[in-house]
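**Q** Provided below for reference: sequence and predicted model.
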Amino acid sequence: MTRLFCVFVCLLCYSLVQSQQETKSVTVKFISEKIVPDGIIDEPIWEIAQSADEFWEYFPLDSIQARKQSQIKILYDHKNLYIGIKAYSIGKNYATQSLRRDFRGSGSDSFSLVFDTFNDGTNAFLFGINPFGVRREGLIANGGTSQDDFNLAWDMKWKGNAKIYDDYFTAEMVIPLTSFKFEEGTTKWRFNSYRIETQSNERSTWTRIPQNQQIYNLAFMGDMIFEKPLGKSRTPLALIPYVNGIAEREFDGNRNFNNVKVGADAKISVGNSLNLDLTLNPDFSTVEVDNFITNLTRFEIALPERRQFFIDNNDLFASFGNGFDFSPFFSRRIGIAQDTLGETIENNIIGGVRLSGKLTNDLRVGVLNIQTAEDLENRIPSNNNTMLALQQRIFSRSNIGVFFINKQSFQDYDFVERKDEYNRVLGIDYNLASKDNTWNGSFITHKSFQPDDSKGNFATSALIRYNKRKFNVFAKASFIDEDFRSDLGFVRRTDLFKTLLSLERVFWPKKGIVQNHSFQYFTNVRWSPSRSFLNTDYDLRSRYEVNFNNQSRASIAYTNSFTFLFNPFDPTRTEGAIPLPANENYFYNSVRAGYQSDQRKIFSYAIESSIGRFFNGDRFSVEGGMTMRFQPKASVSLMFNYDQIDLPQPFSSANIWLISPNIDITFSKSIFWSTLIQYSNQRDNLGFNSRLQWRFAPLSDLFLVYNDNYFVNVFAPRFRSINLKLSYWLNI
């Protein structure tokens, strides 16, 4: 055992010190004239720019030069970064979902540029454009290790356009330097670019990236060298006021509500490296609606943050913890509360302030303070929500972070119990990331404090991931004390000791229609520490997956599960049903198979089905979706989920449906209309959300949003609202 441990340590150290392939670089020249981004690279000034070219193929192979090459030219002045792109193709039949900004997906043509402005391999800015001139911008966090580290909800002002020719397209982008954060006087940023080319079914990158890594992983980047050092950023104050007219009707209580809300956000740059965000009486009524999810588990499900105020540098606050089991800060807790019936309702935010960014090249800081309003009718106190976070980079891409969270009401409310007067969490996380991203991991310890309860209350976790072309190993252990609390976080369950192990072998055929295929064995075992480490759950899964060269994929898995119920539980959530009894063992197994078609096609689909035992009964499930494109201006999609649960008498059986069609129409690059319909008999709700958006100026919008909800069991109106909201981004 000692010998194995020594070998493991030696391999880890070797990976940390080994460098990757020779670093590519491109020189960025300083200019004094302006470039108008019309998408046509015909200005003579482009002739002096050095080209970033010789792209590598990432898919279907990662060992050859790209078949359809691209060229990038970058220039700059005191205010802007100018980017010219020429990307070769086999024709003009480019794929796109629509003309909506912030597009995403491997089934659409796109060209993206990634800028690591602090050269830390941890965070980066992404700006992208497609052949139709549609733009997007995003943030990459945590080194770009997983899909969760890629966030397109971030917005910034910049200009760009594109022009399509017979066998290539060109694009021009003008990005204000104030869009970035960087160290004054710097002469180098780490840089990479990736392209998705649907006609030749190719994905390519400027710096070569192995396929076992994400295409935007920050461990694999070149350098862009500035001819002159960058100066001090002179970002103007951005003021974003809004006015929102609201008309609502709640049919159940026969109540009408009409109101006009006003408020504002402000963005202030503190030097080159810090952001100060302010919000007063924010309104999130125009944020995209959450997708319904069928929940057959005993636990809460986390949904992604979509509110713009919380997005920038959100990883600095939200990446503490191990994600699935416990996260001490989950921003969606702010502005949401429970009424006297235990129903989730909106809790108004009075205002907030957030400071985030770099103090030094290696030290990041985040400070957040938000005050929510009291709601005496629903017995909800006014709470102050505070978080302080520090993150220090160590080695090449690893970091250590500490945080403190406090949720507290500073008034005396007779309906607030002593144990709920405040909740505080203190923690430290070490995040490991080797230079070539072969090794990732984290080692975490958190402790919570409540009134008259300061002993124990720990949550700890350790995980390690080894990621190579042919082998992937993931191991994790977590402990969560039964009294651990994080009122501003997401804790799936307490009184938990959990071990997880995943072993995967990937095969890469040299010929044929298969791009790769893999076999994975996965174990997830849970115990209850307070019950003398009683084994409460396990899942043992074997999975086989095939990825084809045409981007379709298929998989099949067998899972053997065990659950010990602590409390009575009805998985169907049928009103008045007899729940499954507690203190019983349930053994069950299932088979799941799925297929996803080529997402580049005008019509694409995905379907997955499972069948097997479920607690003391049976379950059959089928879920999937389909999308039809009417390029380039519209798409229609349908998501569905069906669960047939058959439990023996006297327990409840159910047929649970979730059907969600969506219509997305872009009349132009500035006028968008989307309609989402969601039917869920588990939620007893049929909802309509229709949103018309006119972006009449950069990041300035006029919204018209209509919501309508019905009970489905008796089909009666439930809630209806209409919003007319105007917001304007004003630089002062």
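**A** Perfect, I can see it now.

**Q** Please count neighbours and contacts with C-alpha atoms only from this point.
**A** Will do.

**Q** Which of the helices or strands spans Cys13?
**A** helix 2-17 (DSSP states H and E).

**Q** Packing partners of that helix?
**A** With contacts defined as 3 or more Cα pairs under 8 Å, 6 or more residues apart in numbering; DSSP states H and E, there are no secondary structure elements packing on helix 2-17.

**Q** can you list contacts of that helix?
**A** The contact list for helix 2-17 (Cα atoms under 8 Å, 6 or more residues apart in numbering) reads Ser396, Ser434, Lys435, Asp436, Thr438, Trp439.

**Q** take a look at this one as well, against the first:
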Amino acid sequence: MKAKPILFFATFLCTIQIISQQSQSIPKKKYYTKFITSVPEIDGAITDSAWDELEWGTDFTEKDPDEGTPPTYQTKFKIGYDNKYLYVALRAFDDEPEKIEERLTRRDGFAGDRINVIIDSYHDKRTAFVFTITAAGVKGEELATNNGQNWDASWNPIWYTNAVVDDKGWTAEMKIPFTQLRFGNAEEQVWGLNINRTFFRRQERSLWQRIPNEVSGFISEAGELHGLKGLKSQKQLEIQPFTVLQYDTYEKEAGNPFRTGSDFSFNGGLDAKIGITNDLTLDLTVNPDFGQVEADPGNIVLDGFDDVFFQEQRPFFVENKNIFDFRVGGQDNVFYSRRIGRSPQGSVELNDGEFVDVPVNTTILSAAKFSGKTQDGWSIGILESVTNNEYAEIDSNGDRREVLVEPLTNYLVGRVQKDFNERNSYIGGVFTSVVRDKSSLDYLHKAAYTGGVDFRHEWHNRDYFIQGNFALSHVLGSKEAITRTQESIRHLFQRVDASHLEVDPNKTSLTGTGGRIFGGKRGGGNWRFFLGATWKSPEFELNDIGFLRSTDQIWQFSNVEYLWQEPTNVYRRMASRIIFRSAYDFAGHLNRVETQWNTFVNWENNWGTELRFGHNPRVISNTYLRGGPRWRNANESFYNLSFGSDSSKKFSFSAGFRNSFGSQDTFSVKNYDIRFNYQPLDALSLSLSTNYTDNRNKVQYVTVRDFGNERRYVLGEINNNNWSTTLRLNYSINPNLSIQYYGQPFIARGRYKNFNYVTGNPIATDLNNRVTFYDESTNQIQFGANSSGTDVFLVDEDLDGTTDYEFSNPDFSFVQLRTNLVVRWEYIPGSELFLVWSQGTTGSVDSDRSLLGGLNNQILENKLDNTFLIKATYRFL
């Protein structure tokens, strides 16, 4: 087993020597700024005398679609500075100004004609601050990291900008406080600089510093900004108090003192940002409001994994989140910030006549974050947060008692990285700690710790790279807590055929490892490739503060890609990729083999098409039977087809279809997806997306039951249909005042029949050698009532006239509606007023109803829950 990864990477080292064409090296352009003595008015028109002191920078080169050629229209810029601000003037020429797309959106809308000013003030050639202005005067900001591979629009600095359309095209001005940038203490600064213009109606991009398509980097290839002399450290101090008024209405529940029909609450808190140095900031929050404007999308889980990954949307955690990132494969991450403030993990047992009020989320008492990147290449992040004891309140005929459902907990995350080798390499580390109050719930870990190291090295003009990390986890707790972890679906130490695993009921700790290593070719010529491996040992555990879906895995993966980067009269660009993956467990079993081919084409008319084919000839799961033996799913084949129209048009659409099917007609999954976008006015945009899934599987897991000295893993044929539609409407009165609507109904229905159970060899290739179907004609299984009067399926397996075991009807129908109407007004830069009306419901309906019948029964005919919210923030600088 150990020889396989070694052979894998020996092949990798040999492959590195193949396809070794080096990418082009383009001379760095330089712009020399000057200190200006008068201050321009930021009105978008470049008419102030202050601009006369500065030289124009120009000579832009097309990036997309025809890289290396002159753009349709040129762009010019000027950059100046004083003691506190950086000033930028932009001129975008256009011979047809009446056709300029002035699309109004809220901040960070990134629609229409626009220009991005990209500033690498660290000059680390990996990180940049991006300031965007559109022809309509809408501003946006992004933090670009990992040499331009990640763009984070959640960064919201204070700065000033405006734009004006005239007879030559359009112009814009920017005023950027040095407090919003991070730079070193050198007497004369050199920053990375690039400026990107999007000519919207032709979907054309042009850059001041040319970057050939074959080059792997983006920020590292930027030009340079010279002439910044004597910049003084700006002591940043921002304080942002907030208040929230919330009124909820819902259907009154008779006799329940906690569901009276309405609730009112008032909340307030404080956020602060302190600039410790030009490079590092301290964020503080007291009694934070981490409310989300949009709810998480609806979902139904059929594979037993009840932990679903959702994106972080809370501002405190989103800022500088890239620094804390430490992934060990896919979405598995040492730090998953949504664990902080999570829903309480405890449960409550009620007696007859009792009612309970359980908090929706854990209260975050306070949190602090120290983060940033220094001029000499140190990335630093420290985050600490304390969450309060949470109690469920129980009412029994007026008598009240409290039950602990989440203990007082301290969360700590530390992260560091150091660049070296002229920014071509880095090495870093991470440490996390979760410590719960000693009197906490016995079934939760008392403490959890994780440590890890990571590295990356690039060479050959950054065309080639190798990257990896290693993490060690250690969790402590009572025997009950550790046994619970061993038996969770992530670990399943109780698997009946796992010779390398067993549950130890006396253990009070678990220690495991995980990580990944991969590398390949990212630039130079038209070929790209990479290969690598990830692993998670059986005792690896991250979910106290991280995200981990499954353990006992060793994945190997590779792909080869060819790019057509020069446009023709047929296409603008095209790419084709072949992917191969395989997976083992720590007992050495080959569990999965996957192959895939996909091609993407951006046609000459800016439409797009993507086609995928795949075949998985071996699909064996250690978790499918929830602690039972390894199970072979049918060999899988699939194909995807998606296409979309030109997104620059007022009306655009995309559509996709996926068909996946198994051998012996064991399963089929058909997924249909269609999206429409319409911009009837510059100030109004609408989008509508619909997704429908038809999932049919003859051997969907249902439950496990005892039959004498044997266990019966019961499966059934499921007909599962899921449907969701999402409507978004955005109306912008001006760049600082907008109205947004979001609505999503989600319906999932599953019906079961033709029940069967696992017999013979569960990893046999023939389905008939894996399962035995119950014989309904002999009443071996029948639907009826048990001794308690509950409707169940009764099984008389040995046909002796006596029920051997029973199980509940697994049919389900789930409905969820989430809507939000939000008025957002940024009345001064950084200070906002929100008016929010949310409406929704979640529940189950009669599974015998049709899919749309469930929608009518649960949503259209029922009283919906309502939340009215007013939130105001004021940002003191």
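**A** Thanks, I have the structure now. In this text the structure is predicted, and so the values were computed from the model without any measurement.

**Q** tm score of chain vs chain?
**A** Scored by TM-score structural alignment, normalised by the length of structure 1, the superposition of the two chains gives a TM-score of 0.91; 709 aligned residues with a Cα RMSD of 2.8 Å.

**Q** Let's have the contacts of helix 2-17 of structure 1 in a markdown table, adding distance to Gly594 of structure 1.
**A** A markdown table is the format used below for those (distance: Cα to Cα, whole Å):
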| residue | distance to Gly594 of structure 1 |
| --- | --- |
| Ser396 | 39 |
| Ser434 | 34 |
| Lys435 | 35 |
| Asp436 | 32 |
| Thr438 | 29 |
| Trp439 | 30 |
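
**Q** what's the closest of those residues to Trp206 of structure 1?
**A** Among the contacts of helix 2-17 of structure 1, Asp436 lies closest to Trp206 of structure 1 (Cα to Cα), at 16.5 Å.

**Q** What is the burial count for the closest one?
**A** 23 (other Cα atoms under 10 Å).

**Q** how about the nearest residue to it, chain neighbours excluded?
**A** The shortest distance from Asp436 of structure 1 to any residue other than its chain neighbours is 5.6 Å, reached at Ala219 (Cα to Cα, 6 or more residues apart in numbering).

**Q** Does the one you found touch Thr438 like I think?
**A** No - under the criterion of Cα atoms under 8 Å, Ala219 of structure 1 makes no contact with Thr438, lying 9.7 Å away.

**Q** higher neighbour count, those two?
**A** When Ala219 of structure 1 and Thr438 are compared for neighbours, Ala219 comes out ahead with 25 against 19, by other Cα under 10 Å.

**Q** measure the more buried one to Asp116 of structure 1 for me?
**A** 10 Å (Cα to Cα, to the nearest Å).

**Q** number of nearby residues for the aligned partner of Thr23 of structure 1 in structure 2?
**A** Using TM-score structural alignment as the criterion, Thr23 of structure 1 maps onto Lys28 of structure 2. Neighbourhood size, Lys28 of structure 2 [other Cα under 10 Å]: 12.

**Q** Check the one 4 residues further on too.
**A** Residues within reach of Tyr32 of structure 2, counting by other Cα under 10 Å, total 17.

**Q** What is the neighbour count of the closest residue to the match of Thr23 of structure 1 other than its chain neighbours?
**A** Among residues not flanking Lys28 of structure 2 along the chain, Gly223 sits closest, at 5.0 Å (Cα to Cα, 6+ apart). For Gly223 of structure 2, the count of nearby residues is 25 (other Cα under 10 Å).

**Q** what do you get for Asn559 of structure 2?
**A** 18.

**Q** how about the strands in the stretch 101-250 of structure 1?
**A** 110-116, 124-129, 135-140, 150-151, 159-164, 168-176, 188-197, 202-205, 222-226, 238-250 (DSSP state E, counting those that start in this stretch).

**Q** Could you single out the most deeply buried of those strands?
**A** strand 202-205 (a mean of 27; mean count of other Cα atoms under 10 Å).
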